[in-house]
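K.L.:
Below is the sequence, then the predicted model.
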Amino acid sequence: MTTSPPRRMRADARRNYERLLTEAAAVFAERGVDASLEDVARRAGVANGTLYSHFPTRQALLEALLRSSMENLAATARELRDHPSAYEALVTWLRAAIVHTTAYRGLAAPMMRSLKDETSELYAACQAVLAGGEALLSRAHAAGAIRADATPEDLYALVNAVAWAGEQTSPEQGERLLTFSLDGLRPT
């Protein structure tokens, strides 16, 4: 399955690929990740077959859209490992992860499903992001800044819960939920 353009793609095929990604980003931002793929193809000015030849599944299209964002999120985690405060590094990363997860309405659910679905196109990227969060969490554990029983899976669920709450109510409510959760992550 093709989620990135082959090195030797005809110029018109590359334009179609890029146009599909651009229009998918716009459609998913407007209507959520469950929006019609036919709408994506129509807005890109291509036939449905062209869309499916580049992105055989919705997950493949999401993976292509999210690839660089997820790589950046994993890189952010690596950069934050040297932050003077283990707690602030973790909180900064959590906020970046929430911004990533709210890029498209409805993204929280597919991201959460992809965490454990090894057949998902998003699985490897989710694992890299989770590993980055795990390293920051381990550092926060070692510094005594976070409860000892907090797990990487807890952080991923927290990111998705805050993103979902922000979508369903308001970003302010999502921020309040994050603040309450961060208070709960502090050691007792």
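P.N.:
In hand now; what should we look at?

K.L.:
contacts, neighbours, all on C-alpha from now
P.N.:
Noted.

K.L.:
Moving C-terminal from the helix or strand residue 22 falls within, which element do we reach first?
P.N.:
If you go by DSSP states H and E, residue 22 is part of helix 11-31. Where DSSP H and E defines the elements, the next helix or strand beyond helix 11-31 is helix 37-44.

K.L.:
Tell me which stretches of the chain form helices.
P.N.:
Counting by DSSP state H, the chain has these helices, from start to end: 11-31, 37-44, 48-54, 58-80, 86-101, 108-114, 123-142, 152-168, 171-185.

K.L.:
Next, the buried residues of stretch 54-67.
P.N.:
Neighbour-count burial for stretch 54-67 flags 54-55, 57-67 (criterion: 16 or more other CA atoms under 10 Å).

K.L.:
Structure two is appended below for comparative analysis:
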Amino acid sequence: MPERQRADARRNYARILAVAEAEVAAHGAAASLEQIARTAGVGSATVRRHFPTRRALLEAVSRTRIEALCVRAHDLTGTGDSHTALLEWLSDVVDYCVSARGLAAALAYDGAGSDPVHENACSAAVEEAAGPLLRRAAQDGAVASDVTVEDLITLIVGIVLATEHHPDPATRAHRLFRLTVAGLSPQS
């Protein structure tokens, strides 16, 4: 939100964001923009002026968690075993996505391309932060050299979205994450 906005525009932004956080927590990424506008006491055009796309709204709602994931990736970079550090961070991403409805959708790649209005700032921030973790693990031979952060986030988003309506989504998501990491072959 630009600092040069009028005071009423800043108040509207803050009110819309607070309502959106509650709506996304309750209803996930499909939270009604019209309901958000009604609850915030503004018109739907005001919501769209501040958040031109649903993704922009989800990114704003998810910003604090994305920043925390980026800090966590930075903290784990260069510490201990590279494979363990990468898996610990990915497990944190699973935890955040399961606990914060809408975060998986904010991280999902939608193929919007280079249009800055539709750019996925959440994914870009996570990719930048996790890049050193993944590069170190690849250099150590802990993961295949052609694996990308985008690949890993896409797997996590898929797992989280597939399990969000499960009676125990966190347990199910972590089980599928462990299966993904271990592969389907029995451990010897």
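P.N.:
It's in. All figures in this text were calculated on a predicted structure; none of them were measured in a lab.

K.L.:
Just tell me which of the helices of structure 1 ends up closest to residue 4 of structure 1.
P.N.:
helix 58-80 (6.4 Å; CA to CA).

K.L.:
Go ahead and measure how far that closest one is from the middle of the chain.
P.N.:
What separates the centre of helix 58-80 of structure 1 from the centre of its chain is 6 Å, taken as CA atoms, centre = their mean, to the nearest Å.

K.L.:
Tell me roughly how far the helix holding residue 22 of structure 1 lies from structure 2 on average.
P.N.:
Superposing on structure 2 places helix 11-31 of structure 1 at an average distance of 1.2 Å from its equivalents, by mean CA distance after the TM-score superposition for structure 1.

K.L.:
That helix aligns to what range in structure 2?
P.N.:
Using TM-score structural alignment, helix 11-31 of structure 1 corresponds to residues 7-27 of structure 2.

K.L.:
Next, the residues that contact that stretch from outside, please.
P.N.:
By CA atoms under 8 Å, 6 or more residues apart in numbering, the residues outside stretch 7-27 of structure 2 that reach it are 1, 30-32, 36-37, 39-40, 42, 47, 50, 57-58, 60-61, 100-102.

K.L.:
and if we set it to 7 Å?
P.N.:
The contact list for stretch 7-27 of structure 2 (CA atoms under 7 Å, 6 or more residues apart in numbering) reads 31, 36-37, 39-40, 47, 50, 61, 100-102.

K.L.:
In that stretch, which residues are buried?
P.N.:
Judged by neighbour count using 16+ other CA under 10 Å, the buried positions of stretch 7-27 of structure 2 are 10, 12-13, 15-17, 19-21, 23-25.

K.L.:
and that stretch, how far from the chain's centre?
P.N.:
In terms of CA atoms, centre = their mean, the centre of stretch 7-27 of structure 2 is found 18 Å from the chain centre.

K.L.:
now swap in stretch 89-96 of structure 1 and tell me
P.N.:
On CA atoms, centre = their mean, the centre of stretch 89-96 of structure 1 falls 14 Å from the chain's centre.

K.L.:
Same question for stretch 9-26 of structure 1.
P.N.:
Using CA atoms, centre = their mean, the mean C-alpha position of stretch 9-26 of structure 1 is found 21 Å from that of the whole chain.

K.L.:
ok, now stretch 45-63 of structure 1?
P.N.:
19 Å.

K.L.:
Where in structure 2 does it fall?
P.N.:
The aligned range for stretch 45-63 of structure 1 in structure 2 is 41-59, by TM-score structural alignment.

K.L.:
wait, doesn't residue 80 of structure 1 sit right on residue 87?
P.N.:
No - with contact defined as CA atoms under 7 Å, residue 80 of structure 1 does not count as touching residue 87 (10.4 Å).

K.L.:
And residue 124 of structure 1? What does it align with in structure 2?
P.N.:
So residue 124 of structure 1 corresponds to residue 121, using TM-score structural alignment.

K.L.:
Equivalent analysis for residue 145 of structure 1, please.
P.N.:
That one, residue 145 of structure 1, aligns with residue 142 by TM-score structural alignment.
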